[in-house]
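Trainee: model the structure of this input:
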Amino acid sequence: MRVRLKGLNSVKKKLADGTTKTFYYAWKGGPSLPGKPGEPEFIAAYNAAVARKIEPPRGVLLSILQGFQATTLWDDLAPRTRRDYVGLIKVIEKDFGDFPLSALADRRTRDIFMNWRDKRAKASRRQADYSWQVLARILSWAHGRGLVIANPCEKGGRVYRGSRAEFVWTDADEAAFLASAPKHLHLALILALWTGQRQGDLLRLAWTQYDGKVIRLQQGKTGARVQVPVGAPLKAALDADRGKAGLILLNSDKEPWTADGFRSSWRKACAAAGIVGVTFNDLRGTAVTRLAIAGCTEAEIATITGHSLRDVRSILDAHYLNRDPALGESAIRKLEKRTNSPNQASN
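Mentor: Predicted coordinates for the structure are as follows:
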């Protein structure tokens, strides 16, 4: 007889070798379970987890934090986002799990939460903002459901003011990297510049996703499905090894990269090439900039990189285009071609 385990949560994940595996958890955000449903070890681990679980008392923030993880909003988050949220929710639970919901309407509560964010900002301003964002989103959900009467984290602003505005890879950076870096890192650079995709998505990219003309992938962060036509330089690099199985990007041992291993190797290669001030993540913005310089519209850029139109516009307006001298040069050359001035006529 098959026993139905209440609250059991399963998540399918794509492994580094391209295969898919199902992971089981006692509940959403709960501990992972070994084996498969029905196996004695699995049942024992589930029962132990449930026995340790303490139902949160009503009227405290912990009940809202756990309630959010049982919603369709939670289910719709990308797997990577859910993992990030779980870590931050655990931090919030530790600091405010027993915070009374009735106190959320007190004007002093906003100051309490802001002081908490300021304290976390001492270690990392980005993480402090992310924690605030998660708490604000959960409270917004609870407020919309009528579970709380106020959201003290609404419109809290940010403490991180960093910008990658000037951090765009130049042609000289690209040439220096290709001249100095190990061969197994060259394809990663070309892929990033010609697709505008994130590091994680490129490290998971398999040969089956390339048909000789386009690359098809689903972005891990947003879930957006992207189809990128392959330009000539990228096609030449890919076709040299096309026909292989498994993942496209491999380390020097011909094994799939780990995220930490790739970042470490990339930093060392950049240092050896004399490249400073730019990271692999900056290649995504660099791709946006180069597409714009080539005359692509915002819609065309978004189709390739998977950004929303609003995000493309934001990148072009605030972070890259106003800093790239090549754009000014391109603009003036276009103006010259369209202008019949007296000076031009006399020359």
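Trainee: C-alpha only now, for contacts and for neighbours.
Mentor: Noted.
Trainee: distance of residue 338 from residue 293?
Mentor: 18 Å (CA to CA, to the nearest Å).
Trainee: typed the wrong thing, it's residue 320
Mentor: 11 Å.
Trainee: over to residue 22?
Mentor: 44 Å.
Trainee: ok, residue 338 and residue 293, which is more surrounded?
Mentor: Neighbours per residue, other CA atoms under 10 Å: of residue 338 and residue 293, the larger number sits with residue 293, 18 against 9.
Trainee: is the more buried one in contact with residue 331, as I believe?
Mentor: No. The criterion here is CA atoms under 8 Å, and residue 293 misses it with residue 331 at 9.1 Å.
Trainee: wait, residue 153 sits on residue 111?
Mentor: No. Using CA under 8 Å, residue 153 is not in contact with residue 111, being 9.6 Å away.
Trainee: tell me which of these two has more neighbours.
Mentor: Counted by other CA under 10 Å, residue 153 and residue 111 do not tie: residue 153 has more neighbours, with 22 against 13.
Trainee: what helix or strand is the more buried one located in?
Mentor: Taking DSSP states H and E as the definition, one finds residue 153 inside no helix or strand.
Trainee: for the nearest residue to it once chain neighbours are set aside, give me its contacts.
Mentor: Nearest residue to residue 153 in three dimensions, chain neighbours excluded: residue 136, at 5.0 Å (CA to CA, 6 or more residues apart in numbering). By CA atoms under 8 Å, 6 or more residues apart in numbering, the residues touching residue 136 are 151, 152, 153, 154.
Trainee: please provide the structure for the following sequence as well, for comparison with the first:
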Amino acid sequence: MPSCGERPPPASVIAMRDEYPNAGRYKDRHGRWRWRFRRAGKTISLPHEPGHPEFEEAYDAAIEGREPRSAEVVMLPHASVPRSLKAAWRMVPTSLPEWGRLDPETRARQSKIADKFLNAEIVEGEGVCWADMPVEDLRRRHVKMIIAGMSDTPHAARHLLTVLRRMILVALDEEWIESDPTYKIKHRPGYVGWKAWPESMRAKFEKRWPIGTTPRLAYALALWLGNRRGDIADLTPDTIDGEKVRLTQGKTGRDLVLEITPMLREVLDGADLSGPTILKTAYGEPFSKKSLTGRMRDWTKSAGMPAGYTLHGLRKTLGKMLAESGATTRQIMDTLGHTDIKHAELYSKEAEQERLAQAGMRKVTRMVTPRNKAR
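Mentor: Take a look at the predicted model:
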């Protein structure tokens, strides 16, 4: 019987007691209604309300005198552990504005690097991948260990460090961490750069591939427009506007207007410009970037040239010519489409070093020559 002043329990609760023997409803010290199982002097708390899966499991366990079984957690194929490296990477496209400014090729390349890293095991054979590591557990020593393990591929290590920093930036913005474990970690591998084509190599190529051939057209476009292989492969006859070429760079998105020099005009006049692109395969189809790189390797080999002279090397050749002819850094930037002045300054500094060294040695020669004559 309820005590004086206490309302009797509703009929639904009485029915529940009949359905769940030894289970009862009570009000805790905070005034909230809860359920518990009481038998033989033992009291076991029951979560939620009758009908809830956790209540049902806890009640059955109390009746059977065992511990409740936890529900099995099944990870979906594309799910990620909260606040993990994988979770951070999945937020990069929507959280970092600079990601959207990258060209599609760069985004695809960095995504491939991230996927390979995240799916790699932290310790081989343990079955735990970097993807599931909480960002807050990533330490500076871990980053150094990762980079050190890639000493045989220094450029790949540098690219991975760039990708890792994107994950860290997301974690900082989301306030998952308070400090950057990659702070001031530098990895700048020695860089030889693309090989510029000296005059002797250019003469060899031009002798082997006369005007009117596809190799000569590819060579002339790369050399006298100074653009990347993708931009060269994508050029259409419509980009030729009188004595100018108008193009949009794939990597930077910059719109360039470049003058057609007499050297390039001579080659264009001997080419088939019926489309769909200026450069065409033997089947009349556009070249892909990769196929154009492979074909240039074959063409230089056929010309008797050593390995290492590439389409991008022709871009560097034009930059070197511009600097040696006295072009300003800004003129080099606007011809080659650089967005970072540091890249253009490399050409200027190299040319200036050569000019200064030559002038200095001439002075030495003039000073020493009279002495030798006197002897």
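Trainee: report the TM-score for the pair.
Mentor: The TM-score (TM-score structural alignment, normalised by the length of the first structure) is 0.71; 274 aligned residues with a CA RMSD of 2.7 Å.
Trainee: residue 332 of the first structure: how many residues sit nearby?
Mentor: Residue 332 of the first structure, neighbours per other CA under 10 Å, totals 11.
Trainee: residue contacts, it?
Mentor: Taking CA under 8 Å, 6+ apart as the definition, residue 332 of the first structure has no contacts.
Trainee: give me the element the aligned residue in the first structure for residue 268 of the second structure is part of.
Mentor: Using TM-score structural alignment, the equivalent of residue 268 of the second structure in the first structure is residue 238. If you go by DSSP H and E, residue 238 of the first structure is part of helix 232-239.
Trainee: show me the contacts for the corresponding residue of the first structure for residue 278 of the second structure.
Mentor: If you follow residue 278 of the second structure across to the first structure using TM-score structural alignment, you land on residue 248. Residue 248 of the first structure is in contact with 203, 204, 205, 206, 207, counting by CA under 8 Å, 6+ apart.
Trainee: rerun at 6 Å
Mentor: Residues in contact with residue 248 of the first structure (CA atoms under 6 Å, 6 or more residues apart in numbering) are 205, 206, 207.
Trainee: contact partners of stretch 299-311 of the first structure?
Mentor: 196, 197, 226, 228.
Trainee: ugh, typo on my part, it should be stretch 222-242 of the second structure
Mentor: 245, 246, 273, 277, 278, 287, 289, 314, 315, 318, 336.
Trainee: so which strand or helix has the residue lying closest to residue 286 of the first structure once chain neighbours are set aside?
Mentor: Spatial nearest neighbour of residue 286 of the first structure, chain neighbours left out: residue 168 (5.3 Å); criterion: CA to CA, 6+ apart. For residue 168 of the first structure, there is no host helix or strand (DSSP H and E).
Trainee: residue 168 of the first structure pairs with which position in the second structure?
Mentor: Residue 168 of the first structure maps onto residue 196 in the second structure, by TM-score structural alignment.
Trainee: what is the burial count for that match?
Mentor: Residue 196 of the second structure, neighbours per other CA under 10 Å, totals 22.
Trainee: ok, now residue 144 of the second structure?
Mentor: Neighbours of residue 144 of the second structure (other CA under 10 Å): 16.
Trainee: any idea how far the residue mapped onto it from the first structure lies from residue 134 of the first structure?
Mentor: Alignment note (TM-score structural alignment): residue 144 of the second structure maps to residue 114 of the first structure. Residue 114 of the first structure is 14 Å from residue 134 of the first structure, where distance means CA to CA.
Trainee: same question, residue 234 of the first structure
Mentor: Note on residue 234 of the first structure: its distance to residue 134 of the first structure, by CA to CA, is 38 Å.
Trainee: can you check residue 150 of the first structure too?
Mentor: Relative to residue 134 of the first structure, residue 150 of the first structure is positioned 16 Å away (CA to CA).
Trainee: same thing with residue 255 of the first structure?
Mentor: In terms of CA to CA, residue 255 of the first structure sits 36 Å off from residue 134 of the first structure.
Trainee: neighbour count for those two, which is higher?
Mentor: residue 134 (19 against 13).
Trainee: just give me the mean distance for the helix or strand where that one lies relative to the second structure.
Mentor: When secondary structure is defined using DSSP H and E, the element that contains residue 134 of the first structure is helix 125-144. With mean CA distance after the TM-score superposition for the first structure, helix 125-144 of the first structure departs from the second structure by a mean of 2.0 Å once superposed.
Trainee: list the buried residues of that helix.
Mentor: Residues 125-142 are the ones in helix 125-144 of the first structure that count as buried (16 or more other CA atoms under 10 Å).
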